[in-house]
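Colleague: Here is a sequence with its predicted model. Questions after.
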Amino acid sequence: MTGRSVAARRTGIVAGLALLAVAVATGVVSASNIASGLTQSRGDVSVPTWLYLATGAGVVGVSALLTMLVTDREFLAHAHDQHVGLSNRTFARAASIIGGTIGVGVLLGMVVVGIIGPQGIGLTSATVLLSFVVVRAILTTVAYTVGDPWPTLNPWRRIVSVLPTLDRAYPSSLGSWPAVGALLVFVWLEVVAPVISSPRLLTTIILVYSVLTVAGAVAFGSSTWFERGDPLSVWFRLYGSVAPIQRTDDGLSLRWPGARLSDDDVVTDLSVVGFVLVLVWELTFSGFIVTPPGVAAIEALVWIGLPPQLVYLLLLVGGYALCWWVYWTAAGLTRSRAETYLSRRYIAIRYAPPLLAIAAGYHFAHYIGFSISLWPALLEALSAPLNPGANPTQLALTSWFGYVEIAGILVGHVLAVWIAHAVSIELFPGKLQAIRSQYPFIVVMIVFTMISLYLVSLPTLSAPFVPA
């Protein structure tokens, strides 16, 4: 039997055991939540919390140990580099023109409906539903499960394509920090501003964003701005790197899910690392502020005299800073354990893409039920955007749907473990050196798993001091 056959067989066994571990863990956790229905009203699990969390952490830990058995560099490189071409440039250009035109039409429709359409109840407004159900939930899910649709649909890119550009040099020191700052502002506004109940306010934010985006693209060029400075484009590009369908210079190619994350051009500098950490933290933040511990912390800070808007900002930025510290510390420990001359900065950049698999798992858990539940309301709003029904239809999810949420979290972490292993094998020449280098990041992933599962297990409350 050849070396590659042995490696392939070993990998098959590892993958099977990892998937079995996921199935067992999610089965135990989900079975304990059948009566509570996690997507509707999260409650305490019937098994002890410590066992619930230990099971999820065990999945990540065991999958990490199993993936470490695969040390054949040639096999790993071959598996991650495999791809099948799907289209050509002519097809991609035609799709871009059609999709961009549709995107511009939808953007104009959202602005009109947001200004003159119904106000006060967000679930009746097509502007609100398109923003949160379609863009934030459905298109993002498509990005990491199928392929990035945003370059085709991006209305601002289509608008800029017919405008003159100044083509000024983009300051290299800025990197993607403007996109990081903008995304943090958007997450904060979602919490403290009545963007759901006030379509006009949401439309105002969309118009301000449109002006800034078009101005940035005109000043620095479309390719540069949408690659680095525009938060929505960076959002979809990074989530899209998890998907099996990838964009290439020749069109599209089909790869194994997550294989793109092992490439060294997904995350290119610390500013993109910062954006990746926002993707992970913003979903954890959104879950934390509606749990009993989060509500208690917010009420305590407001009680001592801090304005609610400032409290939410401090929690958002403070938690993000803590994520940075944990990740930077893990990069330093990895460098020490691997005994390498590679810089901590380079290690932090190369190990950031696996976190996108975790972010995708978090997003799936948060938004898959949300998308399904509000799908009928979206169709009703689109059928009569200026005069929708007063009582939009929402689907009630079955109690076992919690199984899907938890499976998304765990599968995302297991995929992240595999990609981190592939990166370590590529970076470090010694097998034991590569294995030792993974320990700090495995610990970080286990901690992230336990935190996310703990938040999912808690009952859901309303975020305090938030405008209706």
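Modeller: Alright, I've got the coordinates.
Colleague: C-alpha from now on. contacts and neighbour counts both.
Modeller: Noted.
Colleague: Run through the residues that contact residue 393.
Modeller: By Cα atoms under 8 Å, 6 or more residues apart in numbering, the contact set of residue 393 is 374, 376-377, 380.
Colleague: do that again at 6 Å, thanks
Modeller: 376-377 (Cα atoms under 6 Å, 6 or more residues apart in numbering).
Colleague: Would you agree it falls within a helix?
Modeller: No - counting by DSSP: H, G, I helix; E, B strand; the rest coil, residue 393 falls outside a helix, being coil.
Colleague: From the contact counts, what lies against the helix or strand residue 443 falls within?
Modeller: Residue 443 belongs to helix 431-457 when assigned by DSSP states H and E. For helix 431-457, the elements it packs on are helix 308-338, judged by 3 or more Cα pairs under 6 Å, 6 or more residues apart in numbering; DSSP states H and E.
Colleague: can you count the residues close to residue 398?
Modeller: Counted by other Cα atoms under 10 Å, the residues lying close to residue 398 total 15.
Colleague: What of residue 206?
Modeller: Counted with other Cα under 10 Å, the neighbours of residue 206 add up to 18.
Colleague: Check the one 4 residues further on too.
Modeller: If you count neighbours by other Cα under 10 Å, residue 210 ends up with 15.
Colleague: second one coming, line it up with the first:
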Amino acid sequence: MDTLLAHGLGGRSDLPLNGTAAIVGGGVAVLASFLALTVAWRRPRLRPDGGRLLPAALAGALGSPALTVAGRAAALAAAAGVVAVALAGPPGEDENLAPWALYVTFWVGLVPVSVLAGPVWRRVNPLRTLHAALCRLLRTDPAGRRPPVRAGYWPAAAWLTGFVWLELVAPHRANPRLVGALICGYAAINVAAALRYGSGWFARGDGFEVYSTLLARLCPLGRRPDGRLVVRTPLAGLAGVRPEPGLTAVACVLIGSTAFDGITRTTYWRDTVDPSSVVAGTVGLATAIAVVAVVYLAAMWACAALTASPAVASAVPAGREGAVPADTPAAAAALAPVGPAGETGASSGTPARRAAGRPDAGAPESASAGVPESVSSRRRAAALAGRFAPTLLPIALGYTVAHYFSFLLLEGQMTVILASDPFGAGWDLLGTAGHRIDYDLAGPALVAQVQVNAIVLGHIAATIASHDLALRVCPPGRAVRGQLPVAVVMVALTCAGLFALLSG
């Protein structure tokens, strides 16, 4: 069980692919996409405030309070059931529902649900339900006080780092009693934090909600600034993500952890590292995340240098509330948090726009949104890193699909099988007791195609999002030059990701 949980896939030696051809072809595809963009994509096209309105009846049904209440009740009941089974169900890892529900159905299943249906977990998060109930019981204001400004997404980045360490490195991670205790501890700490800092804590501090909400930016369903539901270009949601402290860290943790998962299944790792070594696993995971962060920050530093007088977006994105003047601290740092707005697939906006007005979403952002010349290169690079961090999300999605597609489709069946008799009492509630995993659902050919295409398409999507943003925030005529380091990194990461994927 630990081996299954640590690795989203089995061995890949049976995948019907020519590894060298796939790696070279993937790198060429990403490079070709960048070259095509420089010719055909000369102005920003991704509009976070655009999209086609959904029919009123459908939008009303999707936004119905009754649907929210039903979803929250179901999520709370499911979470309570998993904890009960973890603590009182069968002690064996292979017989207990809880590890499968947490590591497979929830952690991996949260990705397709968020990308296809939007920030569903934010809407039904049982921790929000518990917090609201406690606030009513204690007669306290659920809004509370705002978290420290500089906290940003750092608490979520820390939680996500801890979880991926648990999933990929920690010993006995599939022990049902440990799983139950960890779920309870996680819930207690985050609800306590929300009692102090208000419900806004979950939007920045709850690792799972942040994970779901950020991936939901890639959902074709979203909300315009006026709150109305629309169908939009999937990448358009990324243009509305506001740069905040810790956002880069979250993206690097997501990419680095899946990269490490791939590395652990290469021939080199298996032949040279003891898979049971916690120290080796911890160092490897930390190194993978650090390498991704260093490569990304180096690309942003090079981008800042090549654009000479880089213009970075203000904390308020184009098409929303107008640019922040260059002489403000927000423009100088480009990292100031702006609160919990935008927690859905596209931000809900504000009731009134500022007097500065809304810049044309199809034009580059005003130079006033940039960092002044007096700001150091390091500060400019850091500002660019925060502004471009959302463009890493398609890569994280591609890596996740590549590494966990078959894991969810195959091992995910165990959740349904075990749910039929959760306490080992001889029940057959769903008629699936005694069933076995049907491995014919995903043959080697299908798995190989999904894996390679997910990685390549993820990098191409990130290249598109990054190019569009560069046109929006870089000085006129310098966007392509500034994107050269990014293009190099995209090609390198594509080849590295495919190499790790196909060298098992």
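Modeller: Structure received. This is a predicted model, so every value here is computed, not measured.
Colleague: list the buried ones in the helix holding residue 443 of structure 1?
Modeller: The neighbour-count check on helix 431-457 of structure 1 (16 or more other Cα atoms under 10 Å) flags 431, 433-442, 445-446, 448-457 as buried.
Colleague: quick one: the residue mapped onto residue 81 of structure 2 from structure 1 from residue 385 of structure 1, how far?
Modeller: Using TM-score structural alignment, the partner of residue 81 of structure 2 in structure 1 is residue 109. Distance from residue 109 of structure 1 to residue 385 of structure 1, counting by Cα to Cα, to the nearest Å: 9 Å.
Colleague: more neighbours, the two?
Modeller: More crowded of residue 109 of structure 1 and residue 385, by other Cα under 10 Å: residue 385, with 22 against 15.
Colleague: SS state for the aligned residue in structure 2 for that one?
Modeller: Using TM-score structural alignment, the equivalent of residue 385 of structure 1 in structure 2 is residue 422. Reduced to three states with three-state DSSP, the structure at residue 422 of structure 2 is coil.
Colleague: which residues touch residue 422 of structure 2?
Modeller: With Cα under 6 Å, 6+ apart, residue 422 of structure 2 has no contacts at all.
Colleague: give me that answer again for 8 Å
Modeller: 85, 89, 96-97.
Colleague: just the buried members of those residues?
Modeller: By neighbour count, with 16+ other Cα under 10 Å, those hold 85, 89, 96-97 as buried.
Colleague: from these, which single one is nearest residue 198 of structure 2?
Modeller: residue 85 (30.5 Å; Cα to Cα).
Colleague: what's the neighbour count on residue 117 of structure 2?
Modeller: Neighbours of residue 117 of structure 2 under the rule other Cα under 10 Å: 17.
Colleague: How about residue 356 of structure 1?
Modeller: 26.
Colleague: how close does it get to residue 70 of structure 1?
Modeller: Distance of residue 356 of structure 1 to residue 70 of structure 1, given as Cα to Cα: 22 Å.
Colleague: and if you look at residue 292 of structure 1?
Modeller: Shown here: residue 292 of structure 1 relative to residue 70 of structure 1, a distance of 42 Å by Cα to Cα.
Colleague: In terms of packing, which of those two has more residues around it?
Modeller: In terms of neighbours (other Cα under 10 Å), residue 70 is the more surrounded of residue 292 of structure 1 and residue 70; the figures are 20 against 17.
Colleague: what do we get in structure 2 for that one?
Modeller: By TM-score structural alignment, residue 70 of structure 1 lines up with residue 40.
Colleague: just to revisit the earlier point, so who does the match of residue 81 of structure 2 touch?
Modeller: Contacts of residue 109 of structure 1 (Cα under 8 Å, 6+ apart): none.
Colleague: Same check on residue 309 of structure 1?
Modeller: Applying Cα under 8 Å, 6+ apart, we find residue 309 of structure 1 in contact with residue 192.
Colleague: ok, now the one 10 residues further on?
Modeller: When the contact criterion is Cα under 8 Å, 6+ apart, the partners of residue 319 of structure 1 are 281, 285.
Colleague: how close does the alignment partner in structure 2 of it sit to residue 250 of structure 2?
Modeller: Under the alignment by TM-score structural alignment, residue 319 of structure 1 pairs with residue 288 in structure 2. Using Cα to Cα, residue 288 of structure 2 is found at 14 Å from residue 250 of structure 2.
Colleague: Please apply the same query to residue 88 of structure 2.
Modeller: Residue 88 of structure 2 sits 34 Å away from residue 250 of structure 2, going by Cα to Cα.
Colleague: okay, those two: which has more neighbours?
Modeller: residue 250 (28 against 15).
Colleague: Give the aligned equivalent of the more buried one in structure 1.
Modeller: Under the alignment (TM-score structural alignment), residue 250 of structure 2 pairs with residue 275 in structure 1.
Colleague: residues near the aligned partner of residue 159 of structure 2 in structure 1, how many?
Modeller: Residue 159 of structure 2 maps onto residue 182 in structure 1, with residues paired by TM-score structural alignment. Residues near residue 182 of structure 1, counting by other Cα under 10 Å, number 16.
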